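**Q** Sequence plus predicted model, see below.
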Amino acid sequence: MDPETPTLVVSASVRDAIVERARDGRPREICGVLGGEFGDERSRVRSQYPAANVAETPRTRYRIDPERQLSIFDRLEERGEEIVGFYHSHPTGPPRPSATDAAKATWPDRSYLIASLEPFELGSWRWRSGGGGGARSNDEDEASISDGDDAGASCVAGNGDEGTFERERLVLE
């Protein structure tokens, strides 16, 4: 894997909470915000903040409730944490961003953690706005917890920026 590949460090307790919530929430996608220490090359998740999925079709899409999102951002600030990224589940799909995920991405350089349930796998991605428009893939074994497809997603984001999801190294501690 390229040494410049960004890394997301997630504690086992945060991972377990997200996976349990994803299993309990199926067949709907679940979603939330990741808090902790954000860095361009390495981010560390200290906490996860669940949010209601208010998408019109929650079995195949997610949308974080806007009021809850603002409340979470306030809570992060109170706790001295930064927005590391966002998470959601794919109850029956792979742990990679869908074209819809890419079209709705609005937080450049933040992590998007995806929990796939069938089979179980976690994948982590960073949205890179502008420059390139092509998917960038990295070594699969370091980018997710188990084997899976390493395809990326590229398109125009919800904020009008062209961009790409870039696979990032996922480290559990």
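**A** Happy to help now that I have it. For clarity, every value in this text was computed on a predicted model and none was experimentally measured.

**Q** alpha carbons only for contacts and neighbour counts from here, please
**A** Will do.

**Q** if I look at the residue nearest to E4 when sequence neighbours are not counted, how far off is R61?
**A** In this structure, E4 finds its nearest non-sequential neighbour in E41, 7.2 Å apart by C-alpha to C-alpha, 6 or more residues apart in numbering. Per C-alpha to C-alpha, to the nearest Å, E41 is found 29 Å from R61.

**Q** Now do the contacts for R42.
**A** P6, T7, L8, V9 (C-alpha atoms under 8 Å, 6 or more residues apart in numbering).

**Q** Tell me the secondary structure of the residue sitting nearest the centre point of the chain, please.
**A** Nearest to the mean C-alpha position of the chain, by C-alpha atoms, centre = their mean, lies Y112 at 1.7 Å. Under DSSP: H, G, I helix; E, B strand; the rest coil, the three-state class of Y112 is strand.

**Q** Next up, a structure to set beside the first:
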Amino acid sequence: MRALTPERLQFGGHCLIVLERTLRAAEPEEGCALLLGTHSHTTLRVQWIWPCRNVWTPAEERRQRFSLDPREQLLAQRWCRNRALTVLGAAHSHPTSAAVPSATDRQRCVGPTLMVIRSGLEPPPAHLRAWWMPEVGGAPPHLADPKELAIEPQPAAPGAEHLGE
């Protein structure tokens, strides 16, 4: 079954704060995380951020490349199944470039999926951008044009306004 192209991207509760802190913590290397939530018709709703370690090898290239640990991906998928959630996609940072999918991002991406990128160069709110990466099919990955999605923050649940700080 082919996934519908989303029209809306919502981030629930404090997910944007957690994502921002997760990606910034990895600097000067690229940080990465999985985005967990629900996909309902044309709306994606991110409800959890699953921080991951950048395992790109060689380690010296992690300032411009990232790779998710496959074990983390399997653990996140199992965790989601037990909670009626799904892995919607991944987020990563570009510490020294714009928040747009690079040629490497496009080549390594297996769509359809959500890709969120944080730029270390751009001021808020342009520093965080979301992209729907389509299914490539038989076309070369660089020919599949990603669709930018507006990020819609959703309010946190009552009583969760301080993140335990």
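**A** Okay, I see it. Keep in mind it's a predicted model, so treat the numbers as computed, not measured.

**Q** Now the TM-score, please.
**A** Overlay of the two chains. TM-score (TM-score structural alignment, normalised by the length of the second structure): 0.79; 144 aligned residues with a C-alpha RMSD of 2.1 Å.

**Q** Surely the residue nearest to the centre of the first structure touches T106?
**A** No. Applying C-alpha atoms under 8 Å, one finds Y112 of the first structure not in contact with T106, separated by 10.8 Å.

**Q** mind checking how far the aligned residue in the second structure for the residue nearest to the centre of the first structure is from R83 of the second structure?
**A** In the second structure, Y112 of the first structure lines up with M115, judged by TM-score structural alignment. Per C-alpha to C-alpha, M115 of the second structure is found 22 Å from R83 of the second structure.

**Q** same check, this time on C52 of the second structure
**A** 19 Å.

**Q** Repeat that for P141 of the second structure.
**A** 32 Å.

**Q** And for I17 of the second structure?
**A** To R83 of the second structure, I17 of the second structure is 22 Å away according to C-alpha to C-alpha.

**Q** Quick one: map T60 of the first structure onto the second structure.
**A** By TM-score structural alignment, T60 of the first structure lines up with Q64.

**Q** superposed on the second structure, where does the host helix or strand of S89 of the first structure end up, distance-wise?
**A** For S89 of the first structure, the element it lies in under DSSP states H and E is strand 82-90. Compared with the second structure after the fit, strand 82-90 of the first structure shows a mean deviation of 1.1 Å (mean C-alpha distance after the TM-score superposition for the first structure).

**Q** Could you tell me where that strand falls in the second structure?
**A** Going by TM-score structural alignment: strand 82-90 of the first structure matches residues 86-94.

**Q** So what would you say the end-to-end distance of stretch 19-37 of the second structure is?
**A** OK, stretch 19-37 of the second structure end separation, C-alpha to C-alpha: 14 Å.

**Q** distance between it and the chain's centre?
**A** 9 Å (C-alpha atoms, centre = their mean, to the nearest Å).

**Q** No further questions, thank you.
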